[in-house]
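S.K.: Below is the structure, and that's it, no one-letter string:
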């Protein structure tokens, strides 16, 4: 039986206006009524995920900042994974010359050094405003807690960043294209998938008791955990190839989960009852 649904937010559960549609809300209610727990796994901050929880109207586990933080469904903090301060400074210095919107993610705050028209457009996609930190390099030298670097801009430039990171510190970081114009840089071995495994151990669940929904490269680490992996039909072909199923909406995936559980609950043919 599937006992936990794990859903990405942007491009998966949320629509283009950062809302959960009535169709998805109705499906989430059905899953909740069937006793299936929910985990929201996103590159967004935990505070942003909490806003989505309020919208859907029931509790959920939270894997935020691409796996850097885990919270239980009652809000209890479970785990965090941050950059080593020296490595965070090295990442920052390697990024200096690239013309991109650069976010420094620290728990429940996204810092930015310089405000621009490009950063204003990115900020409009967020639930919370950026915090300007003009001397970020000094902040890193004084141990600014950092869980993730998010870079936004042209894909060609993002691919250049990937090559630079691989060349200099490829064995110390994880690199995820999490949107068509977005690159996330994480500490090594920190991902949605690695944190989901920690959560499953805490809950005493097996991989076959979980279903995962996602649409981006940062969701692939979750797909590899369970046989019940669902990629959105609009996802990149390489992402879709890593999932067991393709769906057009989270509600479609939830119906698949409910049907799966119903089949398992039916008595086998020929059984005496």
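M.R.: Good, I have the coordinates. These figures come from a predicted structure and were not determined experimentally.
S.K.: drop to CA atoms for contacts and neighbour counts, all remaining ones
M.R.: Noted.
S.K.: Show me the helices in the stretch 1-150 of the chain, by range?
M.R.: For the stretch 1-150 of the chain, the helices defined by DSSP state H, counting those that start in this stretch cover 22-33, 46-56, 85-95, 117-123, 136-141.
S.K.: Can you list the buried residues in the third one?
M.R.: The one in question is helix 85-95. Judged by neighbour count using 16 or more other Cα atoms under 10 Å, the buried positions of helix 85-95 are 85, 87-89, 91-92, 95.
S.K.: Got another one to weigh against that:
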């Protein structure tokens, strides 16, 4: 019996317009009635997730910044910040890669260089709030804890950014590719999957009682700790191989449809209660 569900956001739970399914509030209420825990696991930062979910956020567990920050209702957030020297080293390397823009993701704010072109800024706005454009040199002086460094390359991170980042930092840090234009750098051992495993231990839930949904490489670690692991139909083929099942695409409301099918919930009843 399912006791824990963890879902990615972009390309998974959210539709093509970055909106929640209309049935989500009613589904959340039904899961709460059945004593099933729902965790939102995203590369997005805390402020963006809280803004998107509004009042519903009070009932959810958030695995933010790919696991670098975990928030549970009524508990203090747990976060893992990068060492200052690592931040300087990444900034130094990015300064030699003109198409790779570093985005420093703090607990409260987001920072990126003011010389980023409009296309990059528009891409950052799709996923982040509370951001500050600053001179590149000011990135070195950021005072608040930095939980992860997101790297944006509009030509594609897998081909143009990942090789150099992985060569320099791959053995010391977690460096998942999280989208066509994005990859992230976090402390070693900090992943969505590690956060889900911590929840399993805390709640006394086994992988056989866990369902996960994802669409990109930063979701693979979640798929590996759940018997009910789903990759979205829109996920790349190499990601789908890590999941035990395939869910309909995010544009087809695949997460809600799959949860309803597995748990025996009628979609029509959710629509009536929205």
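M.R.: Thanks, I have the structure now. Predicted model only: the values in this text are computed from it and were never measured.
S.K.: possible to save the buried residues of helix 85-95 of the first structure as a markdown table with distance to residue 218 of the first structure?
M.R.: Putting the buried residues of helix 85-95 of the first structure into a markdown table (distance: Cα to Cα, whole Å) gives the following:
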| residue | distance to residue 218 of the first structure |
| --- | --- |
| 85 | 23 |
| 87 | 21 |
| 88 | 20 |
| 89 | 23 |
| 91 | 19 |
| 92 | 21 |
| 95 | 21 |
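S.K.: How far away from the center of its chain is stretch 125-134 of the first structure?
M.R.: Distance of stretch 125-134 of the first structure from the chain centroid (Cα atoms, centre = their mean, to the nearest Å) equals 19 Å.
S.K.: Actually, stretch 221-235 of the second structure.
M.R.: For stretch 221-235 of the second structure, the distance to the chain centre is 14 Å (Cα atoms, centre = their mean).
S.K.: contacting residues around it?
M.R.: Defining contact as Cα atoms under 8 Å, 6 or more residues apart in numbering, one finds that stretch 221-235 of the second structure is touched by 6, 11-12, 191-194, 196-197, 207-216, 239-240, 242-250, 254.
S.K.: same thing with stretch 196-208 of the first structure?
M.R.: Defining contact as Cα under 8 Å, 6+ apart, one finds that stretch 196-208 of the first structure is touched by 1-3, 63, 67, 70, 222, 225-228.
S.K.: repeat for stretch 8-19 of the first structure
M.R.: Here stretch 8-19 of the first structure has contacts from 7, 20-21, 24, 40-42, 52, 125, 213-215, 219, 232, 249-250, using Cα under 8 Å, 6+ apart.
S.K.: Show me those that map onto strands.
M.R.: 7, 40-41, 213-214, 232 (DSSP state E).
S.K.: Of those residues, which qualify as buried by neighbour count?
M.R.: 7, 40-41, 213-214, 232.
S.K.: Next, the contact list for residue 244 of the second structure, please.
M.R.: Counting by Cα under 8 Å, 6+ apart, residue 244 of the second structure touches 227-231.
S.K.: Could you pick out which of those are located in strands?
M.R.: Using DSSP E, the contacts of residue 244 of the second structure in strands are 228-231.
S.K.: Columns distance to residue 187 of the second structure and neighbour count on top of these, output as CSV?
M.R.: Output for those, formatted as CSV (distance: Cα to Cα, whole Å; neighbours: other Cα atoms under 10 Å):
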residue, distance to residue 187 of the second structure, neighbour count
228, 27, 20
229, 25, 26
230, 26, 29
231, 25, 30
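S.K.: just curious, which of those residues is nearest to residue 180 of the second structure?
M.R.: The closest of those to residue 180 of the second structure turns out to be residue 231 (Cα to Cα; 16.6 Å).
S.K.: what does the closest one align to in the first structure?
M.R.: Under the alignment (TM-score structural alignment), residue 231 of the second structure maps onto residue 231 of the first structure.
S.K.: So its match versus residue 19 of the first structure, what's the distance?
M.R.: According to Cα to Cα, to the nearest Å, residue 231 of the first structure stands 19 Å off from residue 19 of the first structure.
S.K.: And residue 224 of the first structure, by the same measure?
M.R.: 28 Å.
S.K.: likewise residue 200 of the first structure?
M.R.: Taking Cα to Cα, one finds residue 200 of the first structure at 27 Å from residue 19 of the first structure.
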